[in-house]
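# Need coordinates for the below:
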Amino acid sequence: MKKYKIFLIGVLSLLIFGLLLPQPIQAFMVLLESPIKDFFLRHSLLLCVAVGITQGLFEEGGYYLVFKTMLKKEKSKETPIVFGLGRSSIHTIFDFVTIFATHMSIFGCLIAVVGRILSFGALMGLTLIDYKSVTNKRVVYLALSIVFHAIMNGVLYANELELLNVNNNFDSIFMICFSCVVIIISVLICKNSLSEEA
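So this is what the prediction gives:
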């Protein structure tokens, strides 16, 4: 398959699994009048956990399915990288537009940009973990990427709802620290996978 097609599959996968599918569920939790909305209004931290898990399940689970079905014949080492570029680039462009659309101090803007750059690396790392989950037949890798994604989204959503009593740059500092953890673990998984294949 041509690289640009794999890239476009990454873009479409983000739109489908990152936006189209989880958004109605999240809207059901917070917008539609129901006992579920009432429950989450009383338990905001549980709402953050539910939003994080929903996003993690749909995104990482969706990418796993794409690697297992549409891209199952693509055995090149470039496949997860090109797919990840499609997934991560759109995400990062959206993040940069958001940063520059808000009024921040120069320091706040700088730290937000660094956070988003490292977040790009973390998303690429999660993509590699999903790919290794398929190629190495390790469901535990998929579970790990879902948990990482859930933590990232859950904490950022909690900060957005002002549930965390932290400073203005917390989201960027958290992105920097957590992204570094995800990148390191994804590199270790890839190294372990290479040693298993040798």
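# CA atoms for contacts and neighbours, from now on please.
Fine.
# I'd like to know which elements the host helix or strand of residue 128 is packed against.
In this structure, residue 128 sits in helix 106-135 according to DSSP states H and E. Where contact means 3 or more CA pairs under 8 Å, 6 or more residues apart in numbering; DSSP states H and E, helix 106-135 is packed against helix 44-68, helix 79-101, helix 139-160, helix 170-197.
# Mind listing what's buried along it?
109, 111-113, 115-134 (16 or more other CA atoms under 10 Å).
# Could you also give me the structure for this next sequence, so I can compare it with the first?
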Amino acid sequence: MAGVIFGLLIGIIFPLVSLLYCLIKKHYFKPYFLGVSAFIISQMLLRLPLLQWLSVNVMAYNMFQVTQPFLFALVLGFSAGVFEEVARYIAMKYFMRNNQNWNDGIVFGMGHGGIEAVLFLGISVLASLFSPTMMLLHGTDYFMGGIERVFAILLHVGLSILVLKGASSGQIKYLVYAIFIHGMIDSFAGSIPLLITNSFSIIVIEGLLIITSVLLFAYCIQLRKNWSVVK
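Take a look at the predicted model:
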């Protein structure tokens, strides 16, 4: 039950509280909404349907997955980085002209990571409330999923600040950094189990997520000291 409660806290309650805060602090509603929209458009409406179409209609795509699993994991991971970070950049560059301060990056990341938490964790946890068996079987998974979502949200906050730095200062290199970091983290999920073929691979993957998200956010704190916006 503790796992279910923690999963609900991270997958449902946190995104809702964040949304309510942004509704009260009206200045932050636009970056939060755009963060949510950037994820939904880039992943749910573009990237995932494209990958599904390729898997059904393109034989070479499936052969590549089977014959080159490591490279396939890298390509898949970096495709997420390209789709999400470019969407982030477009939203910030062209729709956030009056919301390009450091704090706006945090709010954007909370929206982006929050909707991901709802879709990939929160909905499943809510469904378990109506199924005692599901709750019993997946309680530990929800707890671990909640921990993963905490650091995934922190990662999205860091990536959002990084991309916003590029959009607000006119330095495209920050977008490239974000694509690389995002791509590497996502590719770990598919490549590391190929290198470590036991349950320890999960610890390695989650450990790399935690280390990367914390270091990235620490770097973003340093960026705040010389934050500049080009109008």
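# coming back round to it: need the helices and strands packed on helix 106-135 of the first structure in CSV with mean neighbour count and distance to residue 36 of the first structure, can you?
Shown next, in CSV, are these (neighbours: other CA atoms under 10 Å; distance: least, CA to CA, whole Å):
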stretch, mean neighbour count, distance to residue 36 of the first structure
helix 44-68, 21, 10
helix 79-101, 19, 29
helix 139-160, 20, 18
helix 170-197, 16, 27
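# how about CSV for these, with distance to residue 38 of the first structure added?
Compiled in CSV, these are given as follows (distance: least, CA to CA, whole Å):
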stretch, distance to residue 38 of the first structure
helix 44-68, 10
helix 79-101, 30
helix 139-160, 17
helix 170-197, 27
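# re the thing from before, the helix holding residue 128 of the first structure relative to helix 170-197, how many degrees between them?
30 degrees (axes from the mean of the first three to the mean of the last three CA atoms, to 10 degrees).
# Per the alignment, name the residue of the second structure opposite residue 9 of the first structure.
Aligning on TM-score structural alignment places residue 9 of the first structure opposite residue 34 in the second structure.
# got it, and residue 27 of the first structure?
For residue 27 of the first structure, the residue aligned by TM-score structural alignment is residue 52.
# ok, back up a step: can you report how many residues neighbour the match of residue 9 of the first structure?
Neighbours of residue 34 of the second structure under the rule other CA atoms under 10 Å: 22.
# Assign a three-state SS to it, would you?
helix (DSSP: H, G, I helix; E, B strand; the rest coil).
# Am I right that it is in contact with residue 108?
Yes. Using CA atoms under 8 Å, residue 34 of the second structure and residue 108 qualify as a contacting pair, with a distance of 6.7 Å.
# Skipping its backbone neighbours, what lies nearest the most centrally placed residue in the first structure in space?
For the first structure, residue 149 is the residue whose C-alpha lies nearest the centre (CA atoms, centre = their mean; 4.8 Å). In this structure, residue 149 of the first structure finds its nearest non-sequential neighbour in residue 56, 4.8 Å apart by CA to CA, 6 or more residues apart in numbering.
# Isn't the one you found up against residue 154?
No. With contact defined as CA under 8 Å, residue 56 of the first structure and residue 154 do not form a contacting pair (9.5 Å).
# quick one: contacts for the match of residue 9 of the first structure?
91, 108, 111, 112 (CA atoms under 8 Å, 6 or more residues apart in numbering).
# now do residue 74 of the second structure
183, 184, 187, 188, 190, 191.
# give me that answer again for 7 Å
Residue 74 of the second structure makes contacts with residue 187, as judged by CA atoms under 7 Å, 6 or more residues apart in numbering.
# just residue 67 of the second structure next, same as before
Counted by CA under 7 Å, 6+ apart, residue 67 of the second structure has zero contacts.
# The first structure: which residue goes with that one?
In the first structure, residue 67 of the second structure lands on residue 42 (TM-score structural alignment).
# so how far is residue 158 of the first structure from its match?
14 Å (CA to CA, to the nearest Å).
# cool, residue 110 of the first structure as well?
Applying CA to CA to residue 110 of the first structure and residue 158 of the first structure gives a distance of 22 Å.
# since we're on the match of residue 27 of the first structure, how many residues are nearby?
Residue 52 of the second structure, neighbours per other CA under 10 Å, totals 11.
# The helix or strand containing it vs the first structure, mean deviation?
Per DSSP H and E: residue 52 of the second structure is located in helix 48-57. Once fitted to the first structure, helix 48-57 of the second structure is off its aligned match by 2.9 Å on average (mean CA distance after the TM-score superposition for the first structure).
# Now whichever residue in the first structure pairs up with residue 157 of the second structure: closest residue in space, sequence neighbours ignored.
Matched by TM-score structural alignment, residue 157 of the second structure corresponds to residue 124 in the first structure. Leaving aside its chain neighbours, residue 124 of the first structure sits nearest to residue 84 (5.2 Å; criterion: CA to CA, 6+ apart).
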